[in-house]
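*Asks:* Structure here, sequence nowhere to be found:
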């Protein structure tokens, strides 16, 4: 017989772990985008033109949405 209280807290812990891992991956992705954006602004980026345009557009979109802040 399952204890409903223990089951509730087990599910809650699993959900928190999933959310934390997703948040960490998003933060890492945003940090890499910001770093590449800085390289593009300094004209030191190794990316092809199309990928540079994608990075710039993505960063500008995230800034407009308020997800990130870039102090240049």
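*Replies:* Happy to help now that I have it. Please read these numbers as outputs of a predicted model, since none were measured by experiment.

*Asks:* from here on, contacts and neighbour counts on C-alpha atoms
*Replies:* OK.

*Asks:* Could you give the separation of the longest helix along the chain from the chain centroid?
*Replies:* When the chain is scanned for its longest helix (criterion: DSSP state H), the result is helix 4-41. Relative to the centre of its chain, helix 4-41 is centred 8 Å away, using CA atoms, centre = their mean, to the nearest Å.

*Asks:* what's the spacing between the most centrally placed residue in the chain and residue 32?
*Replies:* When CA atoms, centre = their mean is applied to the chain, the residue found nearest the centroid is residue 26 (2.3 Å). Plainly put, residue 26 is 10 Å away from residue 32 if you go by CA to CA, to the nearest Å.

*Asks:* another structure for you, compare them:
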């Protein structure tokens, strides 16, 4: 893991296409602005994990449904 220190309005560049900027600092919270191409999905980690879980459940239901349909 790379750990960087940034101050207000300073940025981090990832590759050519992604820029992360510290836009606000309020006590123990910071606000980050992320500029990236539209085809790159950006989510908070808890949202990303929820999407993965939902996709897993949907795939499981599809497999179960296929098995049921195959029996007939």
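*Replies:* It's in. Bear in mind that the values here come from a model prediction, so they are computed numbers and not experimental data.

*Asks:* what's the TM-score here?
*Replies:* TM-score for the superposed chains, counting by TM-score structural alignment, normalised by the length of structure 1: 0.42, backed by 38 aligned residues with a CA RMSD of 2.6 Å.

*Asks:* what's the very next helix or strand once past the longest helix of structure 1 packed up against?
*Replies:* Using DSSP states H and E, the helix or strand that directly follows helix 4-41 of structure 1 along the chain is helix 49-65. For helix 49-65 of structure 1, the elements it packs on are helix 4-41, judged by 3 or more CA pairs under 8 Å, 6 or more residues apart in numbering; DSSP states H and E.

*Asks:* Run the angle between the helix it packs on and helix 49-65 for me.
*Replies:* 120 degrees (axes from the mean of the first three to the mean of the last three CA atoms, to 10 degrees).

*Asks:* Summarise which helices and strands helix 4-41 of structure 1 is packed against.
*Replies:* Against helix 4-41 of structure 1 (3+ CA pairs under 8 Å, 6+ apart) you get helix 49-65.

*Asks:* Next up, the contacts around the closest residue to residue 34 of structure 1 other than its chain neighbours.
*Replies:* Closest residue to residue 34 of structure 1 apart from its sequence neighbours, by CA to CA, 6 or more residues apart in numbering: residue 59 at 7.1 Å. Contact analysis of residue 59 of structure 1 by CA atoms under 8 Å, 6 or more residues apart in numbering lists 33-34, 37.
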